[in-house]
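Asker: sequence-free structure coming up:
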């Protein structure tokens, strides 16, 4: 996934942070669909979050939102901002990293449901200026990471531009050009390999098929439809007001890296900014039956062996723009993400009645700290169990 930039340093320890328990009450449900406060509280999950932020190398803060049948519980520990000591909140903006891939999946599958795109439409049909060798790759293969497209974010030329100017604004069409000289990694459809190039191509295909920008499609098909008023795909590096700050170690010093890179560097593959509350809303609709008709949903939920990056809890399998996580407590559908300063996991039950987000403000991967990553993944699975038991 995009946040997995090979040269980004691993995040480091923050000791002695304030760990604050919270099952945050929300407003009573209204006709607008605001969640009501949940009466169920899980002290064990709260203790696990507090332990996670106090681990050597642990993130400064963590927030978990569990929503069941329109009742919301919020658990949080540590801080959203080291400078002020402010707690993480459900309305805090944050970089959702490769969870953005689920949004490009939602746009593409919505267009497929409307007959604007076909899952077997090829790159050659909609993006004829891309390398001819890539032309036979289909939308279905892009969404399931079986395309064989080389990953532009692994290319030295891309890294060189980003290192020289981390705030460089890339044109969406420019991103795949970094990998254009590379052949397909394997014949399309023959194996699974996660690639950031896939969802860039998906978003470009949706724009080509509609004559509208991908950002316009996000707004029309997702933001407006689902009431996602704090969700956006920025071009630059700035964050909106009231955000969860992301942290990482740079030159041996813990720094705020929230605005380290331009979101355009990952665009549809990892650039979206949202909040825990709106992530809950999106994943419940996308993983459940609300957003897509059953015929398209059957294709979306046809899974093959393959894990998200970083891997989510339990056994992972890849669908179309979504992953299945088979945990000890049951199956949920969702996506993970990690980028400079943030690690994300969001999922929902197959019927969409239960949804969750799990967000930390540090980049935690198996490559950066396997022990801490394993602990985080255990807590993620325990959060899934808490969700499904409600």
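Answerer: Everything's here; your move. Computed from a predicted structure; not experimentally measured.

Asker: okay, CA-based contacts and neighbour counts for the rest of this
Answerer: Noted.

Asker: Chain neighbours aside, what residue packs nearest to residue 89?
Answerer: Using C-alpha to C-alpha, 6 or more residues apart in numbering and skipping the chain neighbours, the partner closest in space to residue 89 is residue 63 (7.2 Å).

Asker: what about that neighbour, neighbour count?
Answerer: Number of residues near residue 63 (other C-alpha atoms under 10 Å) recorded here: 25.

Asker: Whichever strand or helix holds it: which residues count as buried?
Answerer: Residue 63 is located in strand 61-68, with elements delineated by DSSP states H and E. Buried residues in strand 61-68, counting neighbours by 16 or more other C-alpha atoms under 10 Å, are found at 61-68.

Asker: Among these, pick out the one closest to residue 362, please.
Answerer: residue 61 (8.1 Å; C-alpha to C-alpha).

Asker: residues near the nearest residue to the closest one once chain neighbours are set aside, how many?
Answerer: Excluding its sequence neighbours, the residue lying closest to residue 61 (C-alpha to C-alpha, 6+ apart) is residue 78, at 4.1 Å. Neighbour count of residue 78, defined by other C-alpha under 10 Å: 31.

Asker: Contacts only, for the residue nearest to residue 89.
Answerer: Contact analysis of residue 63 by C-alpha atoms under 8 Å, 6 or more residues apart in numbering lists 74-77, 88-90, 276, 357-360.

Asker: And it, how close does it get to residue 112?
Answerer: For residue 63, the distance to residue 112 (C-alpha to C-alpha, to the nearest Å) stands at 34 Å.

Asker: Do a quick rundown of the helices in this structure.
Answerer: Ranges of helices in the chain, per DSSP state H, are 43-54, 100-113, 123-126, 139-143, 156-164, 172-175, 196-210, 214-218, 224-226, 267-270, 276-287, 294-300, 370-388.

Asker: Which among these is found nearest to residue 94?
Answerer: Proximity to residue 94 (C-alpha to C-alpha) singles out helix 276-287 among these, at 8.2 Å.

Asker: I would like the residues contacting that closest one, please.
Answerer: Contacts for helix 276-287 (C-alpha under 8 Å, 6+ apart): 63-65, 67, 89-93, 106, 226, 228, 230-231, 291-292, 322, 333-334, 346-359.

Asker: Return a ChimeraX selection command for the buried portion of those residues.
Answerer: To isolate the buried members of the contacts of helix 276-287 in ChimeraX, using 16+ other C-alpha under 10 Å:
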select :63,64,65,67,89,90,92,93,106,228,230,231,291,292,322,333,334,346,347,348,349,350,352,353,354,355,356,357,358,359
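
Asker: Check it against this one:
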């Protein structure tokens, strides 16, 4: 969600409020093993990759900390730089909870596509068929178009009333199933299927269609169709503002002011199925290997999932050249192709990607928000670092 309003400090910036998909001394950067099944320690790490991570943290407007996780089969390497908590100096950890931002859209994609596999939804189902109470002008939009951001739905997260509520009370508890009401009087932005425009409204509608098709809450569908099958025990979709402990602290970094902790500054209810999920680097890797690889969906549904629109990027853009599939992106790097998703939210910027065979994954997490609107130069450096890690993942070693 790009930044759209002016910045203020004291608790939370207004820029941070809407940027989701909405002089501190740091200890030396560190590289760490990942525990059981991990590489033996810093001596097993690529020093060039470690320097890349340290350079990001060293930027004046860069994150206080970063963690990148490379998994190849049963071998995991964890690279960290800086800190996951400025107050204590604790470094980022593989099992820290964190806001995964718009990677939550891949989870709503997983739910919807698994229901397609079960015959409870079709990619050609329309909003008119599944959500007849929504504006008549939206009725022709299909599930496929929602998943690929070609629906034309106006983005509720840019609606003046939504922003006004959020700015007055960042921890306001929204009814997530009513988020689309903020734009219910607006027409489609374009004829469905003709253009690409990343919109947080799309995945709210996806979750609502999944609920209509099953008669079950979206949170329960996540549990039964995604968390349990993949053994995700530290992944959740909260509505409030609190994070489970331990967590990677997220910061608003606006030099020359000191980093401002915004980890628990706003509730997840305002982003819900489009950006509210909390997970860990370890579990995010498990998810993306299954969702981007062949482990979660049938071959037929996966073929639809991996039908890409060249040039359409995630938000923020991932490494290399981007193309949009169904709640997943293709990242064509100089070393090969990965499938995955990115996200940004106050205090966090995320990438999760996997090789097409699902045997290798990269998660790359920093604890400040970076996108093309708020920090374009830092985003360019971040994407370069991500591509270097992607190349390391794709190497045969």
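Answerer: The structure has been received and is ready for your questions. Bear in mind the structure is a predicted one, so any value in this text is a computation, not a measurement.

Asker: Need the TM-score from the superposition.
Answerer: Here the TM-score for the pair of chains, by TM-score structural alignment, normalised by the length of structure 1, is 0.94; 381 aligned residues with a C-alpha RMSD of 1.8 Å.

Asker: follow-up on the earlier one: quick check: which of the helices of structure 1 is nearest to residue 244 of structure 1?
Answerer: Residue 244 of structure 1 lies closest, by C-alpha to C-alpha, to one member of these: helix 276-287, at 10.2 Å.

Asker: hang on, the earlier thing: quick check: which of the helices of structure 1 is buried the most?
Answerer: Across the helices of structure 1, averaging neighbours per residue (mean count of other C-alpha atoms under 10 Å) puts helix 267-270 on top, at a mean of 30.

Asker: Give me the helices and strands touching that one, please.
Answerer: For helix 267-270 of structure 1, the packing partners by 3 or more C-alpha pairs under 8 Å, 6 or more residues apart in numbering; DSSP states H and E come out as helix 100-113, helix 196-210.

Asker: what does that helix correspond to over in structure 2?
Answerer: Using TM-score structural alignment, the residues of structure 2 aligned to helix 267-270 of structure 1 are 272-275.

Asker: what residues does the matching stretch touch?
Answerer: Residues external to stretch 272-275 of structure 2 that are found in contact with it (C-alpha under 8 Å, 6+ apart): 20-21, 100-105, 107-108, 176, 200-204, 207, 237, 239, 268, 343, 345.

Asker: how about the residue nearest the centre of structure 2, what does it touch?
Answerer: Nearest residue to the geometric centre of structure 2 (C-alpha atoms, centre = their mean): residue 103, 2.4 Å. Residue 103 of structure 2 makes contact with 275, 341-343, 350-352, according to C-alpha under 8 Å, 6+ apart.

Asker: For residue 373 of structure 1, see how far away residue 3 of structure 1 is.
Answerer: Distance, residue 3 of structure 1 to residue 373 of structure 1, using C-alpha to C-alpha: 15 Å.

Asker: same thing with residue 240 of structure 1?
Answerer: Applying C-alpha to C-alpha, one obtains 28 Å for the distance of residue 240 of structure 1 from residue 373 of structure 1.

Asker: List the residues that contact the aligned partner of residue 317 of structure 1 in structure 2.
Answerer: In structure 2, residue 317 of structure 1 lines up with residue 323, judged by TM-score structural alignment. By C-alpha under 8 Å, 6+ apart, the contact list for residue 323 of structure 2 reads 308-313, 329-331.

Asker: Filter those down to the ones also in contact in structure 1.
Answerer: Contacts conserved in structure 1 for the contacts of residue 323 of structure 2, using both residues aligned by TM-score structural alignment, their matches' C-alpha atoms under 8 Å: 308-310, 312-313, 329-331.

Asker: Looking at those residues, which are in strands?
Answerer: Using DSSP state E, 309-310, 329-331 are the members of those that sit in strands.

Asker: In contact with residue 238 of structure 2: list those residues for me.
Answerer: Residue 238 of structure 2 touches 268-269, 276-278, counting by C-alpha under 8 Å, 6+ apart.

Asker: Next: residue 320 of structure 1.
Answerer: Shown in contact with residue 320 of structure 1 (C-alpha under 8 Å, 6+ apart): 105, 140, 143-144, 299-303.

Asker: Not counting sequence-adjacent ones, nearest residue to the aligned partner of residue 50 of structure 1 in structure 2?
Answerer: By TM-score structural alignment, residue 50 of structure 1 lines up with residue 54 in structure 2. The spatial neighbour of residue 54 of structure 2 that comes closest, neighbours along the chain excluded (C-alpha to C-alpha, 6+ apart), is residue 81 at 5.5 Å.

Asker: Next, count neighbours for the aligned partner of the one you found in structure 1.
Answerer: The alignment partner of residue 81 of structure 2 in structure 1, by TM-score structural alignment, is residue 77. Per other C-alpha under 10 Å, the neighbour tally for residue 77 of structure 1 reads 29.

Asker: Would you check that residue 77 of structure 1 makes contact with residue 49?
Answerer: Yes. Between residue 77 of structure 1 and residue 49 there is a contact under C-alpha atoms under 8 Å: 5.9 Å.

Asker: Mutual contacts of these two, please.
Answerer: residue 62.

Asker: quick check: the lengthiest strand in structure 2 aligns to which part of structure 1?
Answerer: As assigned by DSSP E, the longest strand anywhere in structure 2 is strand 336-345. Taken onto structure 1 by TM-score structural alignment, strand 336-345 of structure 2 occupies residues 330-339 there.

Asker: what's the spacing between the matching stretch and its chain's center?
Answerer: 8 Å (C-alpha atoms, centre = their mean, to the nearest Å).

Asker: buried stuff in that stretch?
Answerer: So stretch 330-339 of structure 1, judged by 16+ other C-alpha under 10 Å, has buried residues 331-339.

Asker: closest to residue 82 of structure 1 among those residues?
Answerer: Residue 82 of structure 1 has its nearest neighbour among these in residue 339, at 18.8 Å by C-alpha to C-alpha.

Asker: Contact partners for the closest one?
Answerer: Residue 339 of structure 1 neighbours (C-alpha under 8 Å, 6+ apart): 2-5, 95, 97-98, 363.

Asker: at 7 Å what do you get?
Answerer: Contact analysis of residue 339 of structure 1 by C-alpha atoms under 7 Å, 6 or more residues apart in numbering lists 2-4, 97, 363.

Asker: overlap between the residues you listed and structure 2?
Answerer: Contacts conserved in structure 2 for the contacts of residue 339 of structure 1, counting by both residues aligned by TM-score structural alignment, their matches' C-alpha atoms under 7 Å: 97, 363.

Asker: Reformat the contacts of residue 339 of structure 1 into TSV and put distance to residue 54 of structure 1 and neighbour count next to each item.
Answerer: Shown next, in TSV, are the contacts of residue 339 of structure 1 (distance: C-alpha to C-alpha, whole Å; neighbours: other C-alpha atoms under 10 Å):
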residue	distance to residue 54 of structure 1	neighbour count
2	27	25
3	24	27
4	24	22
97	24	31
363	16	28
